[in-house]
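1. Could you work out the structure for the sequence below:
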Amino acid sequence: MAELQSLLSDGSMQYEISRVDSSGRLSARRLLLALNWKVGDQLALQTSDGIIVLRPATRSVSRVTKQCSVVLPAAARFRSGIHGGDGVLLAAAVEHDTLVVHSFSVLDQMMSRYHPARATAAQ
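-> Down below sits the predicted model:
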């Protein structure tokens, strides 16, 4: 998923915090609207190291629900270490039609790499 790095460079990312319910559903109304994803749109997904990447597709394992949410299949949640009740960071790359779901453990890793680097730079 090296292509995710290129999504960050254009400044068009939009973020939101959400919580995954016990059935794998997560609310993302604002970001789904920004992505212009409609009820019933089919979504393909990829998983890797605590993230789930969603993109529109003709064949899918997920879709946008009537409640403007997305249901993450159990297998994808398991592979990503995301459980019912967990908080997640959602990152929408609007220009690239992509929604990335980050587990909080991934967010913790990003923060731990960022802050020591900032402390060293300030010295």
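
2. alpha carbons only for contacts and neighbour counts from here, please
-> Fine.

3. Check the gap between the residue positioned nearest the centre of the chain and residue 116 for me.
-> Central residue of the chain (Cα atoms, centre = their mean): residue 101, 1.7 Å from the mean position. Here the criterion is Cα to Cα, to the nearest Å. By it, residue 101 lies 24 Å from residue 116.

4. next up, for comparison:
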Amino acid sequence: MSSNRLRLADGEQVIGALVPPKITRPVRAPAPLPVLPRLILPADPDVGALVVRMARLDRSGRLSARELLEVLSWQPGSRVDIGVVAGVLVAASASTGRHVVRDRGGLCLPAAVRQMCGLLTGVPVLLAASPSQQVLVVHPVDTLVRLLTEHHSRLAGDDHE
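-> I've put the predicted structure just below:
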């Protein structure tokens, strides 16, 4: 038998030239995980610290909020991190952020994050920007409705005492 042929069961033969040689590679240490951004909710007690607007998400998850992005000084090309904090979507300015402000003052919100926060296409969202903290929070409109309902109930309760 020639040296470039190997015997297999049932008389089959493998031609050595067609079988690649076994390659051994050095074992590398795993790469360290990237440090995740620490996103926080704005908590400035000053009432004027938040700039609030309403918007709608388009079917691609883009949010057009040029006016708020200007208040935050986020220009086209500015980098931001986007994540979930306490069930709401938070975007924060970050020099190494994975997301970029678009040319027309838009921000693409990742589908997984939108889904986790209950943000639906075409349904209004409440945007709260904190220029001092460079943070934009996106709330589903249900949050605003719930807060207003609770507030109205408290007001009605005060009138009936």
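
5. Can you calculate the TM-score here?
-> In this superposition the chains share a TM-score of 0.87, using TM-score structural alignment, normalised by the length of the first structure; 120 aligned residues with a Cα RMSD of 1.7 Å.

6. returning to what we had before: what's near enough to touch the residue nearest to the centre of the first structure?
-> 51-53, 88-91 (Cα atoms under 8 Å, 6 or more residues apart in numbering).

7. go on, residue 38 of the first structure?
-> Residues near residue 38 of the first structure by Cα under 8 Å, 6+ apart: 32, 64, 68.

8. Kindly reformat these as a markdown table containing secondary structure and distance to residue 76 of the first structure.
-> Conversion of those to a markdown table gives the following (DSSP: H, G, I helix; E, B strand; the rest coil; distance: Cα to Cα, whole Å):
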| residue | secondary structure | distance to residue 76 of the first structure |
| --- | --- | --- |
| 32 | helix | 20 |
| 64 | strand | 16 |
| 68 | coil | 20 |
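
9. Read off where the longest helix along the second structure ends up in the first structure.
-> Assignment by DSSP state H gives helix 141-159 as the longest helix of the second structure. The aligned range for helix 141-159 of the second structure in the first structure is 104-122, by TM-score structural alignment.

10. Can you give me the buried ones in the matching stretch?
-> Residues of stretch 104-122 of the first structure classed as buried by neighbour count (16 or more other Cα atoms under 10 Å): 104-106.

11. The residues you listed into JSON lines, with extra columns for distance to residue 15 of the first structure?
-> Formatted as JSON lines, these follow (distance: Cα to Cα, whole Å):
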{"residue": "104", "distance to residue 15 of the first structure": "14"}
{"residue": "105", "distance to residue 15 of the first structure": "17"}
{"residue": "106", "distance to residue 15 of the first structure": "15"}
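
12. Return the residue of the second structure aligned against residue 56 of the first structure.
-> Matched by TM-score structural alignment, residue 56 of the first structure corresponds to residue 93 in the second structure.

13. right, and that match touches residue 131 too?
-> No - using Cα atoms under 8 Å, residue 93 of the second structure is not in contact with residue 131, being 10.2 Å away.

14. how about residue 84 of the first structure, what's its match in the second structure?
-> Under the alignment defined by TM-score structural alignment, residue 84 of the first structure corresponds to residue 121 in the second structure.

15. What lies in contact with stretch 90-106 of the second structure?
-> For stretch 90-106 of the second structure, contacts defined as Cα under 8 Å, 6+ apart pick out 39-41, 62-67, 69, 74-84, 107-108, 134-138.

16. Selection in PyMOL covering whichever of those are buried, please.
-> Those of the contacts of stretch 90-106 of the second structure that count as buried under 16+ other Cα under 10 Å are selected in PyMOL with:
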select buried, resi 39+40+41+62+63+64+65+66+69+74+75+76+78+79+80+81+82+83+84+107+108+134+135+136+137+138
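
17. if I look at residue 85 of the second structure, how far off is residue 139 of the second structure?
-> 11 Å.

18. my bad, residue 53 of the second structure
-> Distance from residue 53 of the second structure to residue 139 of the second structure, by Cα to Cα: 11 Å.
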